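Student: Sharing a model prediction with you, sequence too.
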Amino acid sequence: MRIGLTGGIGSGKSTVAAALVELGGALLVDTDAISRSLTAPGGEAMPAIEAQFGARFVASNGALDRAAMRELAFHDPKAKQALEAILHPMIGAETARQAALAAPGQHVVFDVPLLVESGRWRRLVDRVLVVDCDEATQIARVMARSGLSEAAVRAILAQQATRAQRRAAADAVIHNEGLTLSQLRDEVGRLLTSPLF
């Protein structure tokens, strides 16, 4: 089965992805990790990004200057589209390559932060699993782990689908509010034994 996993920033999606691998033996294809590798020092996307946007968006180590690009993308929709035009075909090709490594009968979990926003992923997966929590919880978690200001986190949330939009696209929802890591793993375990999966 092909499972699309998504959730807003700070929802606990990565923790759920790890539990799906550990408890369900799934193959994880992490599109965010693929994107980061493409924009790391020596990453396949970096020559095209530098050609499109200029050297000021390349950090001294040769990686994408994420802070500068985030700032540009928030204020210039055309720049965001241009970056996506470079990255999305590369991410798609690597996603397909990794998914093809699945053993017969093995679930493949596609961890896609912008699954709902992209519009195309619903057709590519058998089930959509959404990890959800209150917005205040998302903000607190992201501020604690990243050092971003509340305003910066809210700006990121504003670029993502709403909680209601994600839940509307879901076949199953894990509400990660007030759960310990152990309880969250138990929720994943219950889901894996449900008729849905």
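Tutor: Cool, the structure landed. Residues are numbered from 1 along each chain as shown.

Student: all contacts plus neighbour counts: C-alpha atoms, from now on.
Tutor: Noted.

Student: hmm, who's touching the longest helix that the chain contains?
Tutor: Longest helix in the chain, counting residues (DSSP state H): helix 77-99. The contact list for helix 77-99 (CA atoms under 8 Å, 6 or more residues apart in numbering) reads 27, 29-31, 34-35, 38, 45, 48-49, 52, 72-74, 108.

Student: can you check stretch 12-19 too?
Tutor: Under the contact criterion CA under 8 Å, 6+ apart, stretch 12-19 has outside partners 5-7, 28, 109, 111, 130-132, 176, 184-185, 188.

Student: tell me which of the residues you listed is nearest to Ser149?
Tutor: Gly7 (20.4 Å; CA to CA).

Student: Give the burial count for the nearest residue in space to the closest one that is not next to it in sequence, as a bare number.
Tutor: Leaving aside its sequence neighbours, Gly7 sits nearest to Val131 (CA to CA, 6 or more residues apart in numbering; 4.8 Å). Number of residues near Val131 (other CA atoms under 10 Å) recorded here: 27.

Student: quick one: Val131 and Ile9 touch, right?
Tutor: No: judged on CA atoms under 8 Å, Val131 makes no contact with Ile9 at a distance of 10.0 Å.

Student: got a list of what the residue nearest to Gly7 touches?
Tutor: Residues near Val131 by CA under 8 Å, 6+ apart: 5-8, 11-13, 16, 173-176.

Student: before we move on, back to that, of the contacts of helix 77-99, which qualify as buried by neighbour count?
Tutor: 27, 29-31, 34-35, 38, 45, 49, 73, 108 (16 or more other CA atoms under 10 Å).

Student: burial of the nearest residue to Arg163 once chain neighbours are set aside, as a residue count?
Tutor: Among residues not flanking Arg163 along the chain, Asp132 sits closest, at 7.1 Å (CA to CA, 6+ apart). Neighbours of Asp132 under the rule other CA under 10 Å: 24.

Student: Go ahead and confirm Asp132 touches Ala168.
Tutor: No: using CA under 8 Å, Asp132 makes no contact with Ala168, being 11.7 Å away.

Student: put this beside the first:
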Amino acid sequence: MTETTLLDYVELAVYPIYLICSSLISFLVIFNQRKIKKRFKIDLMITFMIIYISNFFITYFNFQLLNMYIRVGLPMSVIFLSIYIQSKITIIGLTGGIACGKSAVGNYFKDFLKLSIIDCDILSRRVVEVGKPAYNKLKERYGNKILQENGEIDRAELGKLVFNNPAIRKHVTQTTGWYIMLEILKEIYQIGFVKKENVMLLDAPILYETKYLEYICHPIIVVFLSQEQLQIERLVKRDKISEEEALKKIKSQMPISKKIEKADITICNDGTIEDMKKQVNRILPQLVQ
């Protein structure tokens, strides 16, 4: 029997971290296998084998204090779980520029394809309800100036701060982002495993800006307008604001050209509702690949 060394105890302490990291990598790779296949022409089975063999050798020759079946079996179980979940669930991402008609596209998907919608606008309101952690953090940071008389968050006032100050926008996004992600995961579980629907739509205005959402969605649809002036006019009419304020809101988001470049599918929404529906009908085969 070999003597236990300090290195053995260090490996034992590191193993949970390794398990968490390898689990996250496995989930991300498996969920993005269609993107990987499209970019690198690598099949899912090859991707799976690379992950499997890497995990096997890392765990087999390290973490010697743990039973071999535990140190090798747990990461492998995560890989198989990732494949199972990915095979059960397809999350279509929907994003685009502000006032580009993204909600109209989402509603058509809901009504025509009968898809369940995960609406991040609704979730963002839910996480800042009175008494919730994100609400308390925002109130502590910005005080009563962002509150209505009834104590609820005044979204108009908070919006002014966000659109006029990049530092505040970053802080608010970071403060609410984690809680919104938890709500998204709850919705995915409810739709995919309770309702047993294998396709759902994630409607997220800042899908690309949040960094992580694009890695759980495929395909990603970007709705845009070809002319910025048309976007300004629609935003002025919708929010009853000046053109200057509308332009500030547009400029606060990722340029639509970058979103189009990253998108799997694009919808130009310059025309009528009927024009939009025709475009959606044309892309349906791409959604079920």
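Tutor: Looks like it came in fine. These numbers were taken from a predicted model, which means no experiment stands behind them.

Student: about what we covered before: the counterpart of the residue nearest to Arg163 of structure 1 in structure 2: what's it in contact with?
Tutor: Under the alignment (TM-score structural alignment), Asp132 of structure 1 maps onto Phe224 of structure 2. Shown in contact with Phe224 of structure 2 (CA under 8 Å, 6+ apart): 96-97, 100-101, 256, 266-270.

Student: sorry, back to before: which ones among the contacts of stretch 12-19 of structure 1 lie within strands?
Tutor: 5-7, 28, 109, 111, 130-132 (DSSP state E).

Student: which two from these end up farthest apart in space?
Tutor: Across those, no pair lies farther apart than Leu28 and Asp132, at 19.5 Å, counting by CA to CA.

Student: May I ask which of the contacts of Phe224 of structure 2 has the most neighbours?
Tutor: Of all those, the highest neighbour tally under other CA under 10 Å goes to Gly96, namely 30 neighbours.

Student: In structure 1, what sits opposite that residue in the alignment?
Tutor: Here Gly96 of structure 2 is matched to Gly7 in structure 1, going by TM-score structural alignment.

Student: Give the aligned range of stretch 13-27 of structure 2 in structure 1.
Tutor: Alignment of stretch 13-27 of structure 2 against structure 1: no match, by TM-score structural alignment.

Student: which other residues reach that stretch?
Tutor: Contacts of stretch 13-27 of structure 2 with the rest of the structure, by CA under 8 Å, 6+ apart, involve 51, 55, 63, 74-75, 78-79, 82.

Student: In ChimeraX, how would I select just the buried ones from those residues?
Tutor: To isolate the buried ones among the contacts of stretch 13-27 of structure 2 in ChimeraX, judged by 16+ other CA under 10 Å, type:
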select :51,55,63,75,78,79,82
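
Student: could the contacts of stretch 13-27 of structure 2 be laid out in a markdown table, adding distance to Glu187 of structure 2 and secondary structure?
Tutor: A markdown table is the format used below for the contacts of stretch 13-27 of structure 2 (distance: CA to CA, whole Å; DSSP: H, G, I helix; E, B strand; the rest coil):
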| residue | distance to Glu187 of structure 2 | secondary structure |
| --- | --- | --- |
| Ile51 | 28 | helix |
| Asn55 | 31 | helix |
| Phe63 | 36 | coil |
| Leu74 | 26 | helix |
| Pro75 | 26 | helix |
| Val78 | 21 | helix |
| Ile79 | 22 | helix |
| Ser82 | 18 | helix |
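
Student: Between the contacts of stretch 13-27 of structure 2, which sits nearest Leu7 of structure 2?
Tutor: Using CA to CA, Phe63 comes nearest to Leu7 of structure 2 of the contacts of stretch 13-27 of structure 2, at 9.4 Å.

Student: Need the counterpart of that closest one in structure 1.
Tutor: So, by TM-score structural alignment, Phe63 of structure 2 is left unmatched.

Student: what's the answer for Lys110 of structure 2, then?
Tutor: Under the alignment (TM-score structural alignment), Lys110 of structure 2 maps onto Val21 of structure 1.

Student: and its match, how many neighbours?
Tutor: Number of residues near Val21 of structure 1 (other CA under 10 Å) recorded here: 15.

Student: give me every residue that touches it.
Tutor: Residues counted as contacts of Val21 of structure 1 (CA under 8 Å, 6+ apart) are 27-28.

Student: before we move on, what about the one 5 residues further on?
Tutor: The contact partners of Ala26 of structure 1, taken as CA under 8 Å, 6+ apart, are 20, 106-109.

Student: Against Leu192 of structure 1, how distant is it?
Tutor: 11 Å (CA to CA, to the nearest Å).

Student: Surely Asn150 of structure 2 is within a helix?
Tutor: No: applying DSSP: H, G, I helix; E, B strand; the rest coil, one finds Asn150 of structure 2 to be coil, outside a helix.

Student: if I line the two up, what does it land on in structure 1?
Tutor: Counting by TM-score structural alignment, Asn150 of structure 2 lines up with Asn61 in structure 1.

Student: Met49 of structure 2 too?
Tutor: When structure 1 is aligned by TM-score structural alignment, Met49 of structure 2 is left unaligned.

Student: do the same with Lys211 of structure 2
Tutor: Under the alignment defined by TM-score structural alignment, Lys211 of structure 2 is paired with Gly119 of structure 1.

Student: Report how many residues lie close to that match.
Tutor: Neighbours of Gly119 of structure 1 under the rule other CA under 10 Å: 9.

Student: Excluding sequence neighbours, find me the nearest residue to Ala40 of structure 1.
Tutor: Closest residue to Ala40 of structure 1 apart from its sequence neighbours, by CA to CA, 6+ apart: Ala63 at 4.4 Å.

Student: List the contacts of the one you found.
Tutor: So Ala63 of structure 1 contacts 39-43, 46 (CA under 8 Å, 6+ apart).
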